[in-house]
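Student: following is a predicted model, sequence given first.
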Amino acid sequence: MFVVIGATGNVGREAVALLRRTGEEVAAVSRDPAAVLPDGVRLVQGDPSEPDSITAWPEDIEGVLLSPRAAGGATAELLALAAARGARRVVSLSAATVEHPAGERRFADEFRAVERDVRESGLPWTFLRCADFAANSLAWAPQIRATGVVRSAYGGAATSPIHHRDIAEVAVRALTEPDHAGHAYLLTGPRRLDQRDKVRLIGEALGRDLAFEEITPEEVRRAMLGQGLPEDVPDRYLGSLADYAKAPGPTTDTVRQLLGRPALTFAVWAAENTAAFGTPAAS
């Protein structure tokens, strides 16, 4: 039995589906009693950030996939409960900024704290230190649908964004193959892209000409706060972009080494998500 904590997030949802396709038994921990899950997946209802709310833990847990966002600050308590039910390994999502600092230190420190708690759990562990997700670009969808223009700061900020499906496939390997214990994998996409590159590739997927318009960081901050987002969101976003505009984020070949194929490109992700950005142009 594999337990996925954060089963309705991008990576967790994909990992659940992959595990089921290979015939594994899966329990998905979710706050949502109506969470839509693949056939045969056991729903374990409860709030991972409040471990005492999870009252139906399965027994004989082989491995746990942990999303720090879902766990909140309760990593140690969650893993203690899993270990008491036989868990034999844990795979934890983490961030590239743990080893390649960018943005405000406090955000990387949150992931370092999770990694510390995972190590101290006593379970064999694997960390997946991920670059920014390609799916983060969905934040541009309202602008693209409305105007065809993305207005943001730091257009030259460059990273190697990763497809969440690659992360999930690596996670499943690490959950089901014991040789990955004790490894911290730095996972990125195959190619460095700045923000203008991403907008262009989304436009190519749509068959439309999109534009990137540079505005000031303060304008971006005001717009995000005006949408009701908490201050941490623009702090995290703009701090990272400012640093990636000075020096690009890392690019690794780790996905290819682990999966035996190249990492999926941002263009592939964009082509899969055209519906979010608007109707593709007629050919």
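Tutor: Cool, got the structure. Numbering: from 1, shown residues only.

Student: going forward, measure contacts and count neighbours with C-alpha atoms only.
Tutor: Noted.

Student: my guess is residue 85 meets residue 64, correct?
Tutor: No. At 11.2 Å, residue 85 does not count as touching residue 64 under the criterion of Cα atoms under 8 Å.

Student: for stretch 168-179, list every residue counted as buried.
Tutor: For stretch 168-179, a neighbour-count test (16 or more other Cα atoms under 10 Å) marks 168-175 as buried.

Student: for residue 140, helix, strand, or coil?
Tutor: helix (DSSP: H, G, I helix; E, B strand; the rest coil).

Student: for it, list the residues it contacts.
Tutor: Going by Cα atoms under 8 Å, 6 or more residues apart in numbering, residue 140 touches residue 150.

Student: you'd agree residue 186 is in a helix?
Tutor: No. According to three-state DSSP, the state of residue 186 is strand, so it is not within a helix.

Student: check it against this one:
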Amino acid sequence: MILVTGATGTIGREVVRLLSGRLPLRILARDPGRVTSVTRTDEVVAGDYRDKNSLSRGLRGVRSAFVVTSDIGGQDDTRFVTAARTAGVRHLVKLSAAAVTDPLADDLITRWQRGAEETIRTSGLDWTFLRPRSFMSNTLGWASTIRTEGVVRALYGTTRNACVDPRDIARVAVKALTEPGHEGKAYALTGPEAISAVEQAERLGRVLRRPVRFEELGPEQAWAQWSRRYPEPIAEALLAGVERQLAGAKAGVDSTVERLTARPATSYAAWARDHATAFAG
């Protein structure tokens, strides 16, 4: 039995789609009604990391689990590892982040991810860490202003990030969950190129067949947006990440996706074509 958490999120949803109907599959979700892409053979159960009993029920009979946590700075990974060890789970595939390997990254989000990895690494269970760069799907945050104004606004628009298609991350996750030989491995996952926001706006314009212009935000404007949307420590972490991108820390391209999945990593242009309706309205 394979357990998938985070099944209503960007990566977990894709992992479920790829595994559904193939193998015995259980999905643990706070709101089972939001889980999609399942077949009648899949088992969807209600569960919460803070509910020890629901974790025990969800992990019963599970061999491998895909672990996604989002309580930044919290103890959800510790709770899950404790329950998994008690239930006899053998292998955890953890969605982490590329920044954990950057010695200059010391923001709240990165420290939390490093701590989660260490909790799993020292758990006595087999583990695989997935360390992606930014998700291409993050640019869906531009959809509203593209639809209404034909504009993308971002900070440091000419800096480059080797962002990755979430579907590629999910394909690697499925490999790690279903095949031997991935235990004790940490995989850096990137797209096939480092691309800037200016270039992404241009490629979206090509897909939409209309101009999409780029407008540069200043640091104060970006901070104002993030601090309205997120708690201050999270906004500070996001700003720190963009500053590291300005220094070139996120431009490295890795071939792991192609090596593990036997198919090239998806380009941003291809991702944009597949998601054009979100930007077109």
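Tutor: The structure has been received and is ready for your questions. Fair warning: this is a prediction, and the values are worked out from it, not measured in the lab.

Student: give me the TM-score for this pair.
Tutor: Laid over one another, the chains give 0.92 as their TM-score (TM-score structural alignment, normalised by the length of structure 2), with 277 aligned residues with a Cα RMSD of 1.9 Å.

Student: quick revisit: neighbour-wise, which of residue 85 and residue 64 of structure 1 wins?
Tutor: Comparing residue 85 of structure 1 with residue 64 by neighbour count (other Cα atoms under 10 Å), the higher total belongs to residue 64, at 27 against 15.

Student: so that one is in which element?
Tutor: Assigned by DSSP states H and E, residue 64 of structure 1 belongs to strand 63-66.

Student: and residue 81 of structure 2, what pairs with it in structure 1?
Tutor: Aligned counterpart of residue 81 of structure 2 in structure 1: residue 79 (TM-score structural alignment).

Student: what number of residues lie near its match?
Tutor: Residue 79 of structure 1: 23 surrounding residues under other Cα under 10 Å.

Student: out of everything not next to it in sequence, what's closest to it?
Tutor: Nearest residue to residue 79 of structure 1 in three dimensions, chain neighbours excluded: residue 121, at 6.4 Å (Cα to Cα, 6 or more residues apart in numbering).

Student: wait, that neighbour sits on residue 80?
Tutor: Yes. With contact defined as Cα under 8 Å, residue 121 of structure 1 and residue 80 form a contacting pair (6.7 Å).

Student: contact partners for residue 172 of structure 2?
Tutor: 257, 260-261.

Student: so which elements touch the helix or strand just after the strand holding residue 64 of structure 1?
Tutor: Downstream of strand 63-66 of structure 1, the first helix or strand assigned by DSSP H and E is helix 68-71. When contacts are defined as 3 or more Cα pairs under 8 Å, 6 or more residues apart in numbering; DSSP states H and E, helix 68-71 of structure 1 packs onto strand 90-95.

Student: mean deviation, the helix or strand following the strand it packs on versus structure 2?
Tutor: Sequence-wise, the next helix or strand downstream of strand 90-95 of structure 1 (DSSP H and E) is helix 105-120. Compared with structure 2 after fitting, helix 105-120 of structure 1 has a mean deviation of 1.1 Å; criterion: mean Cα distance after the TM-score superposition for structure 1.

Student: quick revisit: quick one: which of residue 121 and residue 80 of structure 1 has more around it?
Tutor: residue 121 (20 against 16).

Student: in structure 1, what range does stretch 195-204 of structure 2 match?
Tutor: Counting by TM-score structural alignment, stretch 195-204 of structure 2 pairs with residues 193-202 of structure 1.

Student: looking for the alignment partner of residue 215 of structure 2 in structure 1.
Tutor: Using TM-score structural alignment, residue 215 of structure 2 pairs with residue 213 in structure 1.

Student: what strand or helix carries its match?
Tutor: Going by DSSP H and E, residue 213 of structure 1 is part of strand 211-214.

Student: in that strand, what's buried?
Tutor: Those would be 211-212, for strand 211-214 of structure 1 by 16+ other Cα under 10 Å.

Student: helix or strand next in line after it, which one?
Tutor: Next element after strand 211-214 of structure 1 (DSSP H and E): helix 217-226.

Student: C-terminal to that following helix, what's the next element?
Tutor: helix 232-246.

Student: that next one vs structure 2, average offset?
Tutor: Following the fit onto structure 2, the mean deviation recorded for helix 232-246 of structure 1 is 2.2 Å by mean Cα distance after the TM-score superposition for structure 1.

Student: so which bits of that helix are buried?
Tutor: Buried, per 16+ other Cα under 10 Å, within helix 232-246 of structure 1: 234, 236, 238-245.

Student: and the residues you listed, which is closest to residue 45 of structure 1?
Tutor: residue 236 (30.0 Å; Cα to Cα).

Student: relative to residue 33 of structure 2, how far out is residue 214 of structure 2?
Tutor: 39 Å (Cα to Cα, to the nearest Å).

Student: so which strand or helix has residue 151 of structure 1?
Tutor: Using DSSP H and E, residue 151 of structure 1 sits in strand 149-152.

Student: mean distance, that strand to its aligned residues in structure 2?
Tutor: Once the two models are superposed, strand 149-152 of structure 1 sits on average 1.6 Å from its counterpart in structure 2 (mean Cα distance after the TM-score superposition for structure 1).

Student: so the next helix or strand after that strand matches what in structure 2?
Tutor: With elements assigned by DSSP H and E, the helix or strand that comes after strand 149-152 of structure 1 is strand 158-159. Alignment of strand 158-159 of structure 1 against structure 2: residues 160-161, by TM-score structural alignment.

Student: from the buried residues of helix 232-246 of structure 1, pick the one nearest residue 13 of structure 1.
Tutor: residue 236 (24.2 Å).

Student: could you list every residue that touches the closest one?
Tutor: 103-104, 107.

Student: also residue 170 of structure 2?
Tutor: So residue 170 of structure 2 contacts 11-12, 14-15, 18 (Cα under 8 Å, 6+ apart).
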